[in-house]
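S.K.: sequence? don't have it. structure:
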């Protein structure tokens, strides 16, 4: 099995090391701005590094793109021109969902399998054990390849190319928002001298599965947004009284206020289901 690695940055080098443990595996390397670490890896495998994509890719059974997301679509197009029919292209970049969907269509037209791969953690910390999320035609094959090399990969069941990177971005929306709130929460609790007691009053949140908790928040948001807008404003006043100005809560207040205004004109009903709440929000308060 011949594997071409496009881009010998941190991700590319990591999976060369992992896949090299598979018997019968050979490599081709390509990097337009080769680092010293990339040179050292190539030297270890006694391989030269291609400075550009070209006909040499016709020998590859797998092509793993590990380049910057901004150039991912262009690099994919160049690779597709030289890959043999039936070979597989795994895009491990941070390209947008839209770019990955376009690449998948172009790959299919060339008789190639395109796999959208989202790296769901820090490669520098977990190396090949970093979770990978895979979607698109051939996703199960790529996941199996990585798993056979001792890596950590799973597929998005029924997912198309673009779905894996979409889920990564959405996860980031949640975790980065939670991070910002956690920073302000603990700063305020420390300033008020109640940090150790805080976890006790948050304990009931642990009693519900995360999915149920998120669904409950969205469903009840459409009903209680007006009251909660005032509660958010009061919370900001309390923080200011402690000498802290929230950077997060003004955005939260704006979100609640927009929903409240839309609800005044187009009430959602007394007890909407999650589906009803989501559709109403997308129609009236997006």
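M.R.: Sure thing, it's come through. Everything numeric here is computed off the predicted structure, so don't read it as measured data.
S.K.: every contact and neighbour count from this point should use C-alpha atoms.
M.R.: OK.
S.K.: stretch 148-161 spans what distance, first to last residue?
M.R.: 22 Å (CA to CA, to the nearest Å).
S.K.: what comes into contact with that stretch?
M.R.: By CA atoms under 8 Å, 6 or more residues apart in numbering, the residues outside stretch 148-161 that reach it are 18-19, 21-22, 97, 100-101, 104, 114-116, 128-137, 139-140, 143-144, 146-147, 163-164.
S.K.: got the buried residues for it?
M.R.: Within stretch 148-161, the residues scored as buried using 16 or more other CA atoms under 10 Å are 149, 151, 152, 153, 154, 155, 156, 160, 161.
S.K.: which parts of the stretch 101-250 of the chain are strands?
M.R.: 113-119, 132-135, 153-155 (DSSP state E, counting those that start in this stretch).
S.K.: which of those sits closest to residue 197?
M.R.: strand 113-119 (36.6 Å; CA to CA).
S.K.: just the buried subset of the contacts of stretch 148-161, written out for ChimeraX, thanks.
M.R.: A single ChimeraX command suffices to select whichever of these are buried according to 16+ other CA under 10 Å:
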select :18,19,97,100,101,104,114,115,116,128,129,130,131,132,133,134,135,136,137,139,140,143,144,146,147,163,164
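S.K.: next, give me the two most distant ones among the buried residues of stretch 148-161.
M.R.: Taking CA to CA, no two of the buried residues of stretch 148-161 sit farther apart than 149 and 160, at 24.2 Å.
S.K.: longest helix in the protein, by number of residues?
M.R.: Assignment by DSSP state H gives helix 210-241 as the longest helix of the chain.
S.K.: isn't residue 85 up against residue 110?
M.R.: Yes - with contact defined as CA atoms under 8 Å, residue 85 counts as touching residue 110 (6.9 Å).
S.K.: next up, a second structure to put side by side with the first:
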């Protein structure tokens, strides 16, 4: 028995949308169309060229999405809500609208509200890899009521979707908060390794840093740093201040190191070492809970993500 192809619509035919499309078409079993609203002639020509290369129907009006089972929105961050408002009237009531854009959780929840206000299903998708190389098989996180259904329907086509919650914005929050770690590490690497190069020691610094993770494992490094933080933040603040001086001595402005030192000093001033009796918390979860309590809660209201209070 021959099954009808799954009808997928792509909103935004940029790098992400075209990469997903390329991977899906390679596997077969899908019928794909795309809708785009390019901001200018250059973007319009690029979208048309990509569609021609992939032999995909591309339109500049959302009506092309009218018979789709699933719609994936992959536009620029500032266009996510606009794309939802423009597209929704053309879509079937039974459609699943999945937003794969890199948005903060509150913005993702706003887009969800636009979609669900019309009675249509919405799933928050966070892309945790590089679609340009991994195509549609990159790791994805999903949140929202229909997330499990979407994951099940797309799994046969090679999608790797892990459901992390039932509220739109939860997948986005994981990605955006992980970005604090990845982009923070990126900027620290730039500052440290450029300075290390000026000392003629970049290879040695890289080897030493990598060895720490290889010897302990990434999870154990996180556990060590956070559990010992309350006790040792003050000492570490002084160490990083010396690091900043070392960077400055080779003519590089230690912007990030100065901020890290100040942040560590501020955390030390919270008195965690005293309240912990100089002892490290027994678990990583307890360490984070102690830091949470010491830092206080600045949110004016509970968010749609139902902020956790341990």
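M.R.: Nice, I can see it. From a predicted model like this one, the values you see are computed outputs, not experimental measurements.
S.K.: format the strands of the stretch 101-250 of the first structure as JSON lines; extra columns: distance to residue 242 of the first structure.
M.R.: As requested, the strands of the stretch 101-250 of the first structure are arranged in JSON lines below (distance: least, CA to CA, whole Å):
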{"stretch": "strand 113-119", "distance to residue 242 of the first structure": "40"}
{"stretch": "strand 132-135", "distance to residue 242 of the first structure": "43"}
{"stretch": "strand 153-155", "distance to residue 242 of the first structure": "46"}
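S.K.: closest to residue 279 of the first structure among the buried residues of stretch 148-161 of the first structure?
M.R.: The shortest approach to residue 279 of the first structure among those belongs to residue 160, at 23.2 Å (CA to CA).
S.K.: what do we get in the second structure for the closest one?
M.R.: Superposed on the second structure with TM-score structural alignment, residue 160 of the first structure falls opposite residue 167.
S.K.: separation between that match and residue 180 of the second structure?
M.R.: According to CA to CA, residue 167 of the second structure and residue 180 of the second structure sit 22 Å apart.
S.K.: residue 115 of the second structure too?
M.R.: 29 Å.
S.K.: okay, helices next: where are they in the stretch 1-150 of the first structure?
M.R.: For the stretch 1-150 of the first structure, the helices defined by DSSP state H, counting those that start in this stretch occupy 10-19, 36-44, 72-80, 97-109, 123-126, 139-148.
S.K.: out of the ones you listed, which gets nearest to residue 251 of the first structure?
M.R.: That would be helix 97-109 among the helices of the stretch 1-150 of the first structure, by CA to CA, at 25.7 Å.
S.K.: helices or strands next to that closest one in the packing?
M.R.: Contact partners of helix 97-109 of the first structure among helices and strands, from 3 or more CA pairs under 8 Å, 6 or more residues apart in numbering; DSSP states H and E: helix 72-80, strand 113-119, helix 163-192.
S.K.: of those, flag the one that's most buried.
M.R.: Mean neighbour count (mean count of other CA atoms under 10 Å) peaks for strand 113-119 among these, with a mean of 27.
S.K.: matching residues in the second structure for it?
M.R.: Mapping strand 113-119 of the first structure onto the second structure (TM-score structural alignment) gives residues 121-127.
S.K.: quick one: contacts of that stretch?
M.R.: For stretch 121-127 of the second structure, the external contacting residues (CA under 8 Å, 6+ apart) are 94-102, 108, 112, 115-116, 138-147, 150, 168-172, 175.
S.K.: count of residues packed around the alignment partner in the second structure of residue 224 of the first structure?
M.R.: Using TM-score structural alignment as the criterion, residue 224 of the first structure maps onto residue 232 of the second structure. By the criterion of other CA atoms under 10 Å, residue 232 of the second structure has 19 neighbours.
S.K.: circling back to that earlier point, distance to residue 244 of the first structure added to the helices of the stretch 1-150 of the first structure, as a markdown table?
M.R.: Listed next are the helices of the stretch 1-150 of the first structure as a markdown table, based on distance: least, CA to CA, whole Å:
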| stretch | distance to residue 244 of the first structure |
| --- | --- |
| helix 10-19 | 39 |
| helix 36-44 | 45 |
| helix 72-80 | 42 |
| helix 97-109 | 38 |
| helix 123-126 | 34 |
| helix 139-148 | 47 |
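S.K.: residue 289 of the second structure versus residue 297 of the second structure, what's the distance?
M.R.: From residue 297 of the second structure to residue 289 of the second structure the distance is 12 Å (CA to CA).
S.K.: my bad, should have said residue 268 of the second structure
M.R.: From residue 268 of the second structure over to residue 289 of the second structure (counting by CA to CA), the distance is 16 Å.
S.K.: go ahead and confirm residue 18 of the second structure touches residue 50.
M.R.: Yes - shown here, residue 18 of the second structure and residue 50 form a contact pair, counting by CA under 8 Å, at 6.9 Å.
S.K.: who's more crowded, these two?
M.R.: More neighbours surround residue 18 than the other of residue 18 of the second structure and residue 50, with 25 against 19 (other CA under 10 Å).
S.K.: which residue lines up with the more buried one in the first structure?
M.R.: Per TM-score structural alignment, the equivalent position to residue 18 of the second structure in the first structure is residue 13.
S.K.: with residue 296 of the second structure instead?
M.R.: Aligned partner of residue 296 of the second structure by TM-score structural alignment: residue 283.
S.K.: more neighbours: which of residue 297 and residue 289 of the second structure?
M.R.: Each of residue 297 of the second structure and residue 289 has its neighbours counted (other CA under 10 Å); residue 289 has more, 15 against 10.
S.K.: for the helix or strand in which the more buried one is found, packing partners?
M.R.: Under the criterion of DSSP states H and E, residue 289 of the second structure resides in helix 284-295. Counting contacts by 3+ CA pairs under 8 Å, 6+ apart, helix 284-295 of the second structure packs against helix 218-248, helix 272-275.
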